[in-house]
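Asker: quick one: sequence plus predicted model below, questions after.
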Amino acid sequence: MKRFISLSSIVYLTVLITGCNAQQKNSKEIMKNKEAISAFYQKALTVNKDTRPTAVLTRLMAEGYQSFNSTGSKGAKELMRQLEFFWKLIPDLKWETQQIINDGDKFVVRSIATGTPNGDFMGLPTNGSKSFKIMTIDIHTMKDGKFVSTNHIEDWATAMQQLKSKSSSDETMKVAMDFMGAIGKGDMKKMVSLMHDDMVWHNEGDKSMPWIGPWKGKKTILEKFLPEFGSNFKTIKWEPNDALSKGDTAAFFGNMIGELTKTGKQTEEFTYALRVKVKDGKVILWNWFEDSYAVSKAYHNK
């Protein structure tokens, strides 16, 4: 018994086979593009020992490639130079892909970028002590395993916020207050930890009083000034009333009473001013201004 295949069946089979071939080809294209995207994030954006951004991007970028953001665009060579610079500036730069969404030749990639810059980062001085962690979104147009174009956005504003220290004025005030508190409590360990190696302790006043400075260097202050001052002057009252800071400098104003151990005589209550400078989180200048006449009178028992 002969069997006949209708024309419609032949057409259906042809369409089915053609569709399968197209689907297979499309799947291969998608896989090829995803492999290129993986290499882009793992081998060009992320610092590693095996590759360099320029070498990776040279084989991944299509001719005429452009990268677009809210301020303009750059070509492949500009992108290569930027990434080479980033690798030096951010030696632990890492770009971790979180999600990829594909629609035709478009691939949307959501990533997390992290790093610890050491140098000028977009105009912000950094020293490798702070890191950033931000979200990034890229929309890549791909063709045959190559990048045709990229539209991207990174949350650099958050990165800058994360990298910024607290206000330098706030940091200065905190260090100065901590040092002052350690003095008040007699906490030598804390004091020593907050003293810069090049610290200067400068008390103005009657040069015949043995603790009048300046005293230069942490070692000198600890071994000579503090014992000399401690054996000659006893603080009866020390009351800061006002304080302000700007940048690396803090100033304090208040009232105090002292007793001179040489004579056992107390000063009358007098006002003082204190200028403090902080460097690298430590006190580098402790500049004391007081009614040195009142102190001198008590010291000389006048």
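Answerer: Now that the structure is in, tell me what you want to look at. Residues are numbered from 1 along each chain as shown.
Asker: switch to C-alpha atoms for all contacts and neighbour counts from now on
Answerer: OK.
Asker: any idea how far the longest strand belonging to the chain is from the chain center?
Answerer: Ranked by number of residues, the top strand in the chain under DSSP state E is strand 233-246. Relative to its chain's centre, strand 233-246 lies at 33 Å (C-alpha atoms, centre = their mean, to the nearest Å).
Asker: and the next helix or strand after that strand, what does it pack onto?
Answerer: Counting by DSSP states H and E, the element after strand 233-246 in chain order, helix or strand, is strand 249-260. Judged by 3 or more C-alpha pairs under 8 Å, 6 or more residues apart in numbering; DSSP states H and E, the packing partners of strand 249-260 are helix 168-185, strand 233-246, strand 265-266, strand 270-279, helix 292-299.
Asker: for the second one, which residues meet the burial criterion?
Answerer: Meaning strand 233-246. Neighbour-count burial for strand 233-246 flags 233, 238, 240, 245 (criterion: 16 or more other C-alpha atoms under 10 Å).
Asker: residue contacts, the nearest residue to the third one once chain neighbours are set aside?
Answerer: In space, residue 240 comes closest to residue 254 once its chain neighbours are excluded; the distance is 4.1 Å by C-alpha to C-alpha, 6 or more residues apart in numbering. In this structure, residue 254 makes contact with 238, 239, 240, 241, 242, 271, 272, 273, judged by C-alpha atoms under 8 Å, 6 or more residues apart in numbering.
Asker: let's bring in a second model and compare:
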Amino acid sequence: MTTIEAVNNKAALRRFHEAVSTGDAEIISKTIDEVVHPDVLIRTPLPIATTGTQAMKEVLAVLHRAFPDINVHIEDVIAEGDKVVTRNTVTGTHQGEYMGIAPTGRSITYKEILIARFAEGRIAETWAVVDVLSQMRQLGVFPAP
């Protein structure tokens, strides 16, 4: 990957996270259509049958129903080869059903790492590691350590 490609890919992933943080479904959908390949491979196990950008839009819709004020703060961005990695801190207030948990009104903060492989300037494949245990503890499902 050239320096210009690395800069452009990093900017595209930042743009994706910024769109998610707007909470605006139209902006999120438009941004996904522009920066994500339609047949993106999502390597994180998901409890849905759809694939590609439609799966990504569904997952984000679920998150926004559960945490309407969700915000992704990028801590680090690293580019190597055709991949860009972001280490993020995510915050939100639990105001809708999430993973079978009724709204608690609690604010949560958790960490995630997203790896995106780029092809032709668009996100073609993703892997995400989300601290779900931290989410569950903060929502009262599991006791805090």
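Answerer: All right, it came through fine. Computed from a predicted structure; not experimentally measured.
Asker: what range in the first structure does the strand ranked longest in the second structure sit on?
Answerer: When the second structure is parsed with DSSP E, its longest strand is strand 107-119. On the first structure, the counterpart of strand 107-119 of the second structure by TM-score structural alignment is residues 131-143.
Asker: can you pull the buried residues of the longest helix along the second structure?
Answerer: For the second structure, the longest helix by residue count, based on DSSP state H, is helix 3-22. Residues of helix 3-22 of the second structure classed as buried by neighbour count (16+ other C-alpha under 10 Å): 5-6, 9-10, 12-22.
Asker: packing partners for that helix?
Answerer: helix 25-35, strand 71-80, strand 83-93, strand 122-130.
Asker: which is the next helix or strand following the last one?
Answerer: Past strand 122-130 of the second structure, heading to the C-terminal end, the next element that is a helix or strand (DSSP H and E) is helix 132-138.
Asker: list the neighbours of that following helix that are in contact with it.
Answerer: Applying C-alpha under 8 Å, 6+ apart, the external contacts of helix 132-138 of the second structure come out as 106, 107, 108, 109, 110, 142, 143, 144.
Asker: kindly report the same for stretch 109-119 of the first structure.
Answerer: 89-101, 125-140.
Asker: what range in the second structure matches that stretch?
Answerer: Using TM-score structural alignment, stretch 109-119 of the first structure pairs with 86-96 in the second structure.
Asker: what about the matching stretch, distance to the chain center?
Answerer: For stretch 86-96 of the second structure, the distance to the chain centre is 9 Å (C-alpha atoms, centre = their mean).
Asker: next one: stretch 117-135 of the first structure
Answerer: On the basis of C-alpha atoms, centre = their mean, stretch 117-135 of the first structure is displaced by 5 Å from the centre of the chain it belongs to.
Asker: repeat for stretch 57-72 of the second structure
Answerer: 9 Å.
Asker: now what about it, what contacts it?
Answerer: Stretch 57-72 of the second structure is contacted from outside by 17-18, 20-23, 25, 28-29, 32, 88-98, 103, using C-alpha under 8 Å, 6+ apart.
Asker: quick one: buried ones out of the residues you listed?
Answerer: Buried subset of these (neighbour count, 16+ other C-alpha under 10 Å): 17-18, 20-23, 28-29, 32, 88-96, 98.
Asker: what about stretch 109-119 of the second structure, how far off from the first structure?
Answerer: Compared with the first structure after fitting, stretch 109-119 of the second structure has a mean deviation of 0.9 Å; criterion: mean C-alpha distance after the TM-score superposition for the first structure.
Asker: got the angle between the longest strand of the second structure and helix 25-35?
Answerer: 30 degrees (axes from the mean of the first three to the mean of the last three C-alpha atoms, to 10 degrees).
Asker: and the contacts of strand 107-119 of the second structure?
Answerer: So strand 107-119 of the second structure is contacted by 9, 13, 82-94, 123-132, 134-135, 138-139 (C-alpha under 8 Å, 6+ apart).
Asker: hang on, the earlier thing: can you tell me what part of the second structure the longest strand of the first structure aligns to?
Answerer: Residues of the second structure matching strand 233-246 of the first structure: none, counting by TM-score structural alignment.
Asker: for stretch 13-22 of the first structure, same thing?
Answerer: Alignment note (TM-score structural alignment): stretch 13-22 of the first structure is unmatched in the second structure.
Asker: quick one: that stretch to chain centroid distance?
Answerer: With C-alpha atoms, centre = their mean, you get 57 Å for stretch 13-22 of the first structure.
Asker: cool, and stretch 21-38 of the second structure?
Answerer: 11 Å.
Asker: same thing with stretch 46-58 of the second structure?
Answerer: Stretch 46-58 of the second structure sits 12 Å away from the centroid of its parent chain (C-alpha atoms, centre = their mean).
Asker: turn the helices and strands packed on strand 249-260 of the first structure into a markdown table, columns for distance to residue 67 of the first structure.
Answerer: Formatted as a markdown table, these follow (distance: least, C-alpha to C-alpha, whole Å):
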| stretch | distance to residue 67 of the first structure |
| --- | --- |
| helix 168-185 | 37 |
| strand 233-246 | 42 |
| strand 265-266 | 75 |
| strand 270-279 | 42 |
| helix 292-299 | 67 |
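Asker: among these, which comes closest to residue 14 of the first structure?
Answerer: Of all those, it is helix 168-185 that lies closest to residue 14 of the first structure, at 73.7 Å by C-alpha to C-alpha.
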